[in-house]
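Q: Here's a sequence, model it:
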Amino acid sequence: MTSHILFDVHHLYYLPQFLPVYRVLQSRGISCEFVVYRNRELQAVLDKAVTDEDLPVHWVDSVEDARDYYQARRASWLILGNSFKYLDDLPAVTRTALINHGAGVKGAGHDASMCRVTVRFAEGPYQRRQLQKHYPQGTYVDVGFSKLDPLFSPEVLPGPNSDSKTPALNLIACGLDPAKPTLLYAPTFYPSSIECMSDRWPDEFADYNLLVKPHFFTYTKRRYKAQRRKLEIWRSANNVAIADVSDYNLLPFMAIADLLISDASTALFEFAALNKPVVWCEFLKLRWSYRGPFRYRYARRMDQDILRYADIAVHARRYKDLLAHVQSELADPGRHQPQRQSHTRELMGVTDGQVSQRIVDYLLEGKRPDTAD
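A: A predicted model of the protein is given here:
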């Protein structure tokens, strides 16, 4: 019998995957607790997230602290967002499940250390096949991508302290014009297009609202200070709203945006699952060791899996091409619809707002969903 479930929140950006599952567990009367790792630089952000979502929390200072707590707590399930090096030290009564924080196209998600859990929930047929191919000894259940549940099933809501019953930003509250099309720029941290974007980007895209959602590491890693300087240049424009580091969840931005601009990241595939157009930036700031005659190193480093699905978006090879691509995609948003729908089924699985229900059904009853391709 399942009596208590723990969520291991090693990083704040795991929460968007966990929260929909937690809400379903709550609705079924299951006791849950979030084990959150303290961070001196980000503690105020962590505190705010815990308060906003009204989470039952136990704080730890290290993975060793977490291990000790799990040993003492003897929970029925421990839900992870990544590998956990002390799996072998957990009590025999505690089963483990992994809900990866990124989409299945990320090569890192196929790491062997992430397959030693009791069950690995896969986001779609592609990831399940890859996992079974490389690590056949694991147990994999194809459920879909839980993070997207709130966008497909509005009753799976943000926490009780949220202001809205839909997971979308209020453009007026952001100082933006609801009459304008809204572009979401969500670049990754490396290699990123931020440094290659024009300082005058807001002026050159004056006909659009520009929502900027940088990667968490853009704010938290010292080496990306040039990216933060670019954000400060844009911040004063009246058609720009830039997410704060405390805005850890991309969903509210995705919900309100008409089009996504991003680099080679899982955000491309998450947004495409909403059947809205995407522009993929290929103008990137590379380190010296990847430039010029050494660019082949970047091509070798690039996750080749993601390139199989490159036709999900139009590609901007230079910044000066970006505006024309945005205009053409918004004029004909259905141009890449067949590719979006096909790749979404492959990478994200079933997008019906019930992914978290399927996860909970398995946790509580061992019930496997009928989602096989």
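
Q: Only C-alpha atoms from now on, for both contacts and neighbour counts.
A: OK.

Q: who touches residue 102 in this structure?
A: Shown here is residue 102, whose contacts under the criterion Cα atoms under 8 Å, 6 or more residues apart in numbering are 109, 266.

Q: Next, the structure of the following sequence, for comparison with the previous one:
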Amino acid sequence: VKKVLFETHHLYYWPNFVPIVEELKNRGGYTVHASMPRRSSDVQQTILSQACSELDVVFVAADSEPDRIEKIIREAYDVVMVGNVGQLKQIVLPDALAVMVYHGIGLKQSYYRDIDDRINIRAVESMERLHELKEQGHTNLVLTGFTKLDKLYTISENEPEQLKQKLNLNRNKKTILYAPSFYPTSIEKLCPQLSVLSADYNIVIKLHGFSWEQKRYRYQSGLCSELAEKHDSIQLLPNETFDILPYYKIADVLISDISSTMFEFLPLNRPIIQAECFSLRLKHRIFRRRFWRKLDVERMQNVDFAYKIVDPADVIGRVQFALEYPDEMESLRQTAHNQYLYKPDGMASARVVDAIEENLK
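A: Just a heads-up that it's a prediction; the model follows:
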């Protein structure tokens, strides 16, 4: 029996790992554990440990970070799965297999920078990214697809209906899913517009975990909470709802900014609006080049499958148009799907486990 640890640096990495956990359990011959770095707040840890118990996964916790690392080393895992480099070096033994399933596929440069030679296998979500990483000299790559999306193909037919009832959505209105990033973000600029849109549409807001958990971004969940309290047709998903996938199924249109959600939504082939109206920190307003260095500008410019807005007020007309003509960008979205995501077959996690088993031989 091989021992596998899912080192979940942040709660929002877990949806990428769940399909792999399930694949390992289906195959048998694996003991699966999960852990999370010890932080001053227990909120993320409590939510993750609950999610682990639902999947019958042992959650490894300790009173301090050094104790947690010591515990992990004592367990001597055969495979350590990570979503970023994080604590990797400290927790992976020399003989263990280190596997990276990167946590996001959005528009940030960290995708290319958050990397380490100790990683034996890096799962890659698209042929295009595989070529880019190969050109940069990486040799530990396996083309798998994006594991998080596997679940899209197993969501039962009645689950979207149940979600609509649970959220008390108006059956006669179309539904907007708003899924912004935490930084740079469109939240401040778009919140007033969401108020206006709520008269004619259901709006479901799914925030990034950091908008709840990190002090400098917590004002974002505050803004959206106020909005949801004022308007019956605006539903803010709580931090405990860390998996956005089921909500893609109930959305007629997605609004985002630089988040991975724009790419994750492509399999549904429904309209996407990209808000390029960001609120920047003072240093990035002054030193704009520093800000742009954080982003994958080329990838951002290549996004041709979404309606782009720079003026927040334009979102209202864009939503109306997109919902009236949902097929207008259909072929562009299909092309983008083939470009940014490998094989829409729900088998990405199976390909990850195949690569692990190949390396464990």
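
Q: for the stretch 101-250 of the second structure, what spans make up the strands?
A: In the stretch 101-250 of the second structure, strands defined by DSSP state E, counting those that start in this stretch lie at 121-124, 141-143, 175-178, 202-205, 234-236, listed in chain order.

Q: what's the closest non-adjacent residue to the aligned partner of residue 243 of the second structure in the first structure?
A: Aligned counterpart of residue 243 of the second structure in the first structure: residue 249 (TM-score structural alignment). Nearest-residue entry for residue 249 of the first structure: residue 16, 6.0 Å, with adjacent residues in sequence omitted and distances by Cα to Cα, 6 or more residues apart in numbering.

Q: Determine which residue in the second structure is aligned with that neighbour, please.
A: Residue correspondence, TM-score structural alignment: residue 16 of the first structure in this structure matches residue 15 in the second structure.

Q: does that match really touch residue 152, like I thought?
A: No. Because the distance of 11.5 Å does not satisfy Cα atoms under 8 Å, residue 15 of the second structure is recorded as not touching residue 152.

Q: ok, now which ones touch residue 105 of the second structure?
A: Contacts of residue 105 of the second structure by Cα under 8 Å, 6+ apart are 111, 125, 259, 260, 263.

Q: And residue 204 of the second structure, what's its match in the first structure?
A: Using TM-score structural alignment, the partner of residue 204 of the second structure in the first structure is residue 211.

Q: Kindly report the same for residue 302 of the second structure.
A: In the first structure, the position corresponding to residue 302 of the second structure is occupied by residue 309, as judged by TM-score structural alignment.

Q: Its match contacts residue 341, correct?
A: No. Judged on Cα under 8 Å, residue 309 of the first structure makes no contact with residue 341 at a distance of 11.5 Å.

Q: Now do the helix or strand where residue 285 of the second structure lies: everything it contacts.
A: Element membership for residue 285 of the second structure (DSSP states H and E) is helix 282-286. Residues outside helix 282-286 of the second structure that contact it (Cα under 8 Å, 6+ apart) are 290, 291.

Q: now swap in stretch 304-321 of the first structure and tell me
A: For stretch 304-321 of the first structure, contacts defined as Cα under 8 Å, 6+ apart pick out 105-107, 196-198, 264, 269, 272, 277-283, 322, 325, 336, 339-340, 343.

Q: Between the two ends of it, how far is it?
A: Counting by Cα to Cα, to the nearest Å, you get 24 Å between the two ends of stretch 304-321 of the first structure.

Q: Apart from its neighbours in sequence, what residue is nearest residue 110 of the second structure?
A: Spatially, and ignoring its direct neighbours in sequence, residue 110 of the second structure is nearest to residue 294 (7.5 Å; Cα to Cα, 6+ apart).

Q: count of residues packed around the one you found?
A: The criterion is other Cα atoms under 10 Å. On that basis, residue 294 of the second structure has 13 neighbouring residues.

Q: next one: residue 63 of the second structure
A: By the other Cα under 10 Å criterion, the neighbourhood of residue 63 of the second structure contains 9 residues.

Q: The lengthiest helix in the first structure: average distance to aligned residues in the second structure?
A: Here the longest helix in the first structure is taken by residue count, with DSSP state H as the criterion, and it is helix 15-27. Relative to the second structure, and after both are superposed, helix 15-27 of the first structure has an average distance of 0.6 Å to its aligned residues, where the measure is mean Cα distance after the TM-score superposition for the first structure.
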